[in-house]
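K.L.:
I'll drop the sequence and a predicted model, then ask my questions.
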Amino acid sequence: MGQLAVIRGWKVHSIHHRPGAGVTVGYALTVDRILDDGEHVRGEEYMCASTAHISHPNTPGLVRLTSRGATAWVWRYPGDPELPALHIACSPREMSALLGTPVSVELMSYRPTRRAVVRVRGANGVSYGKVARPPQVDSLAKRHTMLTRAGVSSPGVLLHDSRGLLVIESAVGIPLSNAISHGLKNRASALLFSLTELLDSLPMEAVGLTHRPAWADRCEHYAHAAATALPDERPRCETISRGIRDILARSDSGPIQPVHGDFYEANIFVSPDASHVTGVIDVDSLGPGHRVDDWACLLGHMSVLPHLAPQSYPHVEADLPVWRDMCERMVDPAALCVRTAGVVLSLIAGAKRVDGREWHHDALGRLATAESWLERAYGHL
């Protein structure tokens, strides 16, 4: 290909801010490549610049920039220095060779230096490739295999590549988010019982996996992130954090047992009639924890949907109280509500957008929802 490239245009595509760990910005570029014969070939490319720590600074194509004591690393997608398998997952030729059948690939999501997901289509149907740092992929493969052995409905492993790539089956059913969008109506209670049965089926050996702190356990961190997004609301964010810490010490979180760890509507699949659960995905956080945090994750995410997309989720106001009341009877209600407040607090910063669309109303709605859950928790003490 050409020896010289000229950037003709660029725009910020995404900003990934991890407080205390750096900022990564993705840029969509319009580039003219000048071939040896002088011909110009115009194309679209994607580049990332990051202040995050890079553990593989000698990655081919990685450039280190310094200015006034600050350092940023720049690379062209898919040459992510922390995701050595990304270029494989994004190549139909290489994926076809690995899977032994012709496939096409489509990038679904990409969080620079952290993870990516591609959809894989072939004669055998649809599967998904998950890219992460190699140790994380090894851990994820272990969890999927553990669930498969236990008979839990979750995607099976089709390919595990030690370079940091896992290809898994497609989930059965429809996302719970779709069912919530259409309204659960008289199926809400039965569906929650089915969710309970799924959590009960998680294998006990998962208790031996790595423990990950719940959202409420990191309330100060999430309050800081929320206040960074909404600086005028810092006092409210800090008040929520202090309240969460207070009630955590005064409520019963229940015994340690296997938990999904990220149990919300996007990771749960149900039957087309929403009568029962058909499976779970994104099992990266499977391990020891408190059942109340799985319920808090579910309720917390559900409670912000009307702020995220009010036109798409008109039935949450009717369905959420059914699940909330049922969950309050299964676990300590004060613990449930305060931990749900912690989940919602963690979601406030995520409302911020870089594409120019208005997001303050969404973020403020999430903030008020966290306050409402905290108030309810105090009412249960």
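P.N.:
The structure has been received and is ready for your questions.
K.L.:
Please count neighbours and contacts with C-alpha atoms only from this point.
P.N.:
OK.
K.L.:
what's residue 42 in contact with, if anything?
P.N.:
With contact taken as CA atoms under 8 Å, 6 or more residues apart in numbering, residue 42 is in contact with 30-33.
K.L.:
now the residues you listed in a markdown table, with neighbour count, distance to residue 334 and secondary structure?
P.N.:
Conversion of the contacts of residue 42 to a markdown table gives the following (neighbours: other CA atoms under 10 Å; distance: CA to CA, whole Å; DSSP: H, G, I helix; E, B strand; the rest coil):
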| residue | neighbour count | distance to residue 334 | secondary structure |
| --- | --- | --- | --- |
| 30 | 17 | 54 | strand |
| 31 | 19 | 56 | strand |
| 32 | 19 | 60 | strand |
| 33 | 19 | 61 | strand |
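K.L.:
Specify which member of these is nearest to residue 318.
P.N.:
Of all the contacts of residue 42, residue 318 sits closest to residue 30, with 47.8 Å by CA to CA.
K.L.:
I'd guessed that closest one sits against residue 11; true?
P.N.:
No. Applying CA atoms under 8 Å, one finds residue 30 not in contact with residue 11, separated by 9.1 Å.
K.L.:
what helix or strand is residue 27 on?
P.N.:
Element membership for residue 27, per DSSP states H and E: strand 22-34.
K.L.:
same for that strand, what does it pack against?
P.N.:
In terms of contacts (3 or more CA pairs under 8 Å, 6 or more residues apart in numbering; DSSP states H and E), strand 22-34 is packed against strand 4-18, strand 40-50.
K.L.:
Use this one as the comparison:
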Amino acid sequence: MPALLPDEVLLREALEIPDAAPVVLRTREPLGAGTVTGFEVIGADGHTATYFVDTSGRRVAQETGLATGTPDAPGERIWLHPQDPHLPALAPVAFGDAARTLLHRIGREVVEAPELVAYRAGRRAVFRVVCRDGIRWVKVIRPERVERIVGLHALLADAALHVPQIEAWADAGLLVLPQASGRPAVDVAPPASVFLDDVDRWRAAMADAPLENRARSGLPERAEWYTARLVPRLAPEAAERLRAHAARVAAVVGDDGVLTAIHGDLHFGQLFVDDVGRMSGVIDVDTAGRGSAADDSAAFVSHALASAALDPGARGGWAFTVALAALERWDDPAVHVRERVAVHLWGHALGADDLGDAARRDVLLATADALLAGEGVPKDGLMDGFGTP
């Protein structure tokens, strides 16, 4: 039997969960100086609850569960979803009338209870809310980020960059946005060349946006975090290969070169197109700022490759086609695009391994190896289940 993660050991001890009781790992990602890990705990009566173990060391305004350390120097903490101490507005939206009240203030009548559609513990949550006049999206974020994100959305919307304008916000960490114009790009699946032409035009226009803050990147730190956790789980030869790659990558991905305004987390899941496949909407610009254009290129390519590995059907086939075309367009040794893609792929590989999917982990690592060797993207694994596009 594999050894338990330290976070699971801590959870079992804190909640006095019997050894025989099932505890299932659901999510795990870096946060602050540590991690935040989500577990599904199944009680003797069959009732399921989701707990998070947080070793980030980040200070919060108020603890919502079990905690060690002090307010100024937090240790480990455990909370029951949705009582996320980093997102104090999450529980009021999930169980209360916070979203309904905020929407009512701007004349929107809610006709269905908010539906949680995305959640990253300690970072953000997104709710879909059906109103009388259409869909609204309520984002729950850390309170200290509200002012910057509201200003960022206003600036990019005014620059005609297809970014939806925020309709309302609350200092507690709530944003209300309308539905993006168009449909998700993957649902329409426009030809890769047409789609990427539009992406290029959008990136060129975005580069001129007068942003002053730095975009999210941290690739050297992320590369170290991913490899430190992957290496112990790999066979000796694979572990040694990853160590060698990591040393090479760390030396180059921290050099951002010329800074320009970028999305900060660009991928096709953030992009919407109209019925004829032309770009019409861009979402999740919270990460935007000044950074290396190569970071957006790498995030886009890696997400498309990881999506292909997840879906052997038509959507995965389209993602693979787009990934190859994007890499051909944006591959640039001078700014180390392939090295940046590899870091993202290591992150996807770690996520797959955390969920017990060693086969997908190995496919993603092999893809990163091929890119770092200057080779093409291997079809095996990524292309299982559908023909060559």
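P.N.:
Now that the structure is in, tell me what you want to look at. Here the structure is a predicted model, which is why all the values come from computation and not from measurement.
K.L.:
coming back round to it: would a markdown table of the helices and strands packed on strand 22-34 of the first structure with distance to residue 343 of the first structure be doable?
P.N.:
Supplementary listing: those in a markdown table, determined by distance: least, CA to CA, whole Å:
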| stretch | distance to residue 343 of the first structure |
| --- | --- |
| strand 4-18 | 17 |
| strand 40-50 | 27 |
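K.L.:
Any idea which of those strands gets closest to residue 238 of the first structure?
P.N.:
The closest approach between residue 238 of the first structure and any of these, judged by CA to CA, belongs to strand 4-18 at 18.8 Å.
K.L.:
Quick one: the strands in the stretch 51-200 of the second structure, in order.
P.N.:
Taking DSSP state E, counting those that start in this stretch as the test, the strands found in the stretch 51-200 of the second structure are 66-69, 74-80, 115-120, 124-131, 134-141, 168-170, 174-178, 183-184.
K.L.:
Could you tell me where the third one falls in the first structure?
P.N.:
Spelled out, it's strand 115-120 of the second structure. Under the alignment (TM-score structural alignment), strand 115-120 of the second structure falls on residues 106-111 in the first structure.
K.L.:
Mean distance between that stretch and the second structure after superposition?
P.N.:
On superposition with the second structure, the mean distance recorded for stretch 106-111 of the first structure (mean CA distance after the TM-score superposition for the first structure) is 1.8 Å.
K.L.:
nearest to residue 350 of the first structure, of the helices and strands packed on strand 22-34 of the first structure?
P.N.:
Between residue 350 of the first structure and those, the shortest gap by CA to CA is with strand 4-18, which sits at 10.0 Å.
K.L.:
could you give the angle of that closest one to strand 40-50?
P.N.:
Between strand 4-18 of the first structure and strand 40-50, the angle formed by their directions is 30 degrees, by axes from the mean of the first three to the mean of the last three CA atoms, to 10 degrees.
K.L.:
Show me what strand 4-18 of the first structure is packed up against.
P.N.:
strand 22-34.
K.L.:
Which stretch among the helices and strands packed on strand 22-34 of the first structure approaches residue 377 of the first structure most closely?
P.N.:
When these are compared by CA to CA, strand 4-18 sits nearest residue 377 of the first structure, at 29.0 Å.
K.L.:
Closest one of the contacts of residue 42 of the first structure to residue 270 of the first structure?
P.N.:
Closest approach to residue 270 of the first structure among the contacts of residue 42 of the first structure (CA to CA): residue 30, at 42.0 Å.
K.L.:
right, so the helices and strands packed on strand 22-34 of the first structure: which one is the most enclosed?
P.N.:
Of all these, strand 40-50 carries the top mean neighbour count, a mean of 17, counting by mean count of other CA atoms under 10 Å.
K.L.:
now the angle from that strand to strand 22-34?
P.N.:
For the pair strand 40-50 of the first structure and strand 22-34, the angle between their directions (the same axes, to 10 degrees) equals 170 degrees.
K.L.:
Could I get the contacting residues of residue 230 of the second structure?
P.N.:
Contacts for residue 230 of the second structure were tallied using CA under 8 Å, 6+ apart; they are 239, 350.
K.L.:
residue in the first structure matching it?
P.N.:
Per TM-score structural alignment, residue 230 of the second structure is aligned with residue 226.
K.L.:
what's the distance between that match and residue 369 of the first structure?
P.N.:
In this structure, residue 226 of the first structure lies at 13 Å from residue 369 of the first structure, with CA to CA, to the nearest Å as the measure.
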